[in-house]
Structure formats: C-alpha cells, structure tokens
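Asker: fold the following.
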Amino acid sequence: MELNKLVHGMGFRYRLHRKDLPGSPDLVFPRMKKVTFVHGCFWHRHPGCRFAYTPKSNAQFWLNKLEGNTRRDALALAALVALGWQFLIVWECEVCDLPQLTRKLRSFLEADHC
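Answerer: Okay, here's the model as predicted:
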C-alpha cells in the first residue's frame, strides 16, 4: 500500500495485479510496458538480506518451497521480457527508506528504454 501511494503521488497511474501477465505483477504501467513487483525478502530470497533466512525447523521443506518461489519468479520475469515488458523488483526491506525508494522508482519509470 505504501508503494501504491508513493507511485500515485509521483503522478504515475497504474493497474494492479494484471492476471493476464506472467507473475501477476503488483503494479502495471501499460502505456510504458513496465511492471513492478513487491517481493517479500523472506519469500523471494532477497540476496544478502537479513530477512532472507532459512528456518531451522523443517529446513528441507523450507528450502524446497523457497527455491520453488525463486524459480517461478525467474520464469515469470523471463516471460515478461520475452513479451517486451520491463520490470522492477522492489524488496520489502527497501520500503523503509522512502527517499531511496522514490529515486529508484523515478529512475525506472522515467527512463525511456527502447
């Protein structure tokens, strides 16, 4: 929700959770052919993040589950790129630093990649 308010306040309009696109992106900017995913650091294995730990109990179950999530993410991102879409991943831990997140979003959304 914080990201939605931030992007809207920056003047960008978007659609939410388009199920017809691979991975059902969180924010979709159709005219720009850009999408944004908001990934939880734990569930999507944010590299180097302290929140991307593996639970001690039932570790093999969690490894399989979390690795499956990252495989599914990679396939969805590859499919989006193949369809001509650009993507940005916003990690859960990045939402705490709103000035940095604003710069990251503005850079992505205002960039004109051909």
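
Asker: use CA for all of it now, contacts and neighbours both
Answerer: OK.

Asker: SS state for the most centrally placed residue in the chain?
Answerer: Among the residues of the chain, the one closest to the centroid is residue 37, at 2.2 Å (Cα atoms, centre = their mean). At residue 37 the chain is in strand, as set by DSSP: H, G, I helix; E, B strand; the rest coil.

Asker: do residue 28 as well
Answerer: Here residue 28 takes the strand state, with states given by three-state DSSP.

Asker: isn't it up against residue 22?
Answerer: No. When contacts are counted by Cα atoms under 8 Å, residue 28 is not listed as touching residue 22 (11.6 Å).

Asker: I'd like the structure of this one too, to check against the first:
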Amino acid sequence: MDTLSPEARSRRMAAIRPRDTKPEMVVRRLVYAMGYRYRLHRRDLPGTPDLVFQGRRKVIFVHGCFWHRHAACKLARLPKSRLEFWVPKLEKNRLRDEAALVELARLGWSSLVIWECEIRDQDRLARSLRKFLDEG
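Answerer: All right, here's what the predicted structure looks like:
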C-alpha cells in the first residue's frame, strides 16, 4: 500500500526529470572542464545517450542507481511497497539499457555508463572519463 495520496504520488513522480539531473550535470561540468566537447541526448542513437562525442564515436550514459538497477548498490534497493509494480518496471529499464548498449556497439559506438554513486569521487571519475575518451 502506498503511503502517499494519489495526488501527492503524482506530483512526486512528475518531478523526476529524465535529463539534466544533478548527477548528469556533475559529469557534464567535469567533462567540459577537462576540455572535451559533446552533444546532448541524441535521439537518433539507441538509448538516447546523455553525452555524445561524435568524432570519437563514444557516448556516456549517466544512470541513477535506483532507476537503472545498479547491482550491489545501496541506492538501488527496492521499495517496500508495491513490489508487483516496481520489480517488472525496473527490470524492464535494465533490459532496455542493456539492449541499447548492445545496439550501440553493433553500430560501432563505444559506451561508458557512469552510476550516480560513482560521482562522489571526482578524482576517480575524472580518471575514468579521461581514459575512456582518450583510448583508441
């Protein structure tokens, strides 16, 4: 049973944005400060990547741990109510993400997924980004 009224739940769910999230903005600022330039949210690519580096044929997804089911992450724990709704929904998200990565690879694009919990360590994140963007 939901602890919020339907109206309150609707307001809360409507406030969840699909792009320009705080984790995404942290990654975008860091990548820009490192001197890389990118395009945002190319709908013509599978999965609509958050950052697209056209000349490098590389994309970055910034995933929320809860919504995209980051394995073994405490931020990805399931809600206690309405499991019959949440389990299939979140599994569908995970499968969709996996299919997008496979399709991007088939099209010759390299992908990097950055998880919400990984943005806390900025130095480590910067090293990971630089390695991904500078390799081959």
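
Asker: just give the TM-score of the two.
Answerer: The TM-score (TM-score structural alignment, normalised by the length of structure 1) is 0.96; 112 aligned residues with a Cα RMSD of 0.5 Å.

Asker: among residue 28 and residue 22 of structure 1, which residue is more densely surrounded?
Answerer: For residue 28 of structure 1 versus residue 22, neighbours defined as other Cα atoms under 10 Å are more numerous around residue 28 (22 against 17).

Asker: which residue in structure 2 aligns with the more buried one?
Answerer: If you follow residue 28 of structure 1 across to structure 2 using TM-score structural alignment, you land on residue 52.

Asker: how much space is there between its match and residue 63 of structure 2?
Answerer: Residue 52 of structure 2 sits 15 Å away from residue 63 of structure 2, going by Cα to Cα, to the nearest Å.

Asker: what does residue 23 of structure 2 give?
Answerer: Between residue 23 of structure 2 and residue 63 of structure 2 the computed distance is 8 Å (Cα to Cα).

Asker: who touches both of these two?
Answerer: Common contacts of residue 23 of structure 2 and residue 63 (Cα atoms under 8 Å, 6 or more residues apart in numbering): residue 116.

Asker: residues in structure 2 aligned with the lengthiest helix in structure 1?
Answerer: Longest helix in structure 1, counting residues (DSSP state H): helix 59-82. Under TM-score structural alignment, the match for helix 59-82 of structure 1 in structure 2 covers residues 83-106.

Asker: quick one: that stretch to structure 1 mean distance?
Answerer: Mean deviation of stretch 83-106 of structure 2 relative to structure 1 after superposition (mean Cα distance after the TM-score superposition for structure 1): 0.6 Å.

Asker: run the chain-centre distance for that stretch.
Answerer: In terms of Cα atoms, centre = their mean, to the nearest Å, the centre of stretch 83-106 of structure 2 is found 12 Å from the chain centre.

Asker: quick one: contacts of it?
Answerer: Under the contact criterion Cα under 8 Å, 6+ apart, stretch 83-106 of structure 2 has outside partners 45-47, 67-69, 78-79, 110-111.

Asker: likewise for stretch 110-124 of structure 2?
Answerer: Against stretch 110-124 of structure 2 from outside (Cα under 8 Å, 6+ apart): 23, 26-27, 57-65, 70, 73, 75, 101, 104-105, 125, 132.

Asker: go on, stretch 60-68 of structure 2?
Answerer: Here stretch 60-68 of structure 2 makes contact (Cα under 8 Å, 6+ apart) with 23-24, 27, 49-52, 70, 73, 75-78, 90, 93-94, 97, 111-117.

Asker: which of those fall in helices?
Answerer: Among these, the residues falling in helices (DSSP H) are 23-24, 27, 90, 93-94, 97.

Asker: what sits against the residue nearest to the match of residue 28 of structure 1 when sequence neighbours are not counted?
Answerer: Excluding the flanking residues, the one nearest residue 52 of structure 2 by Cα to Cα, 6 or more residues apart in numbering is residue 59, at 4.6 Å. Applying Cα under 8 Å, 6+ apart, we find residue 59 of structure 2 in contact with 49-53, 109-112.
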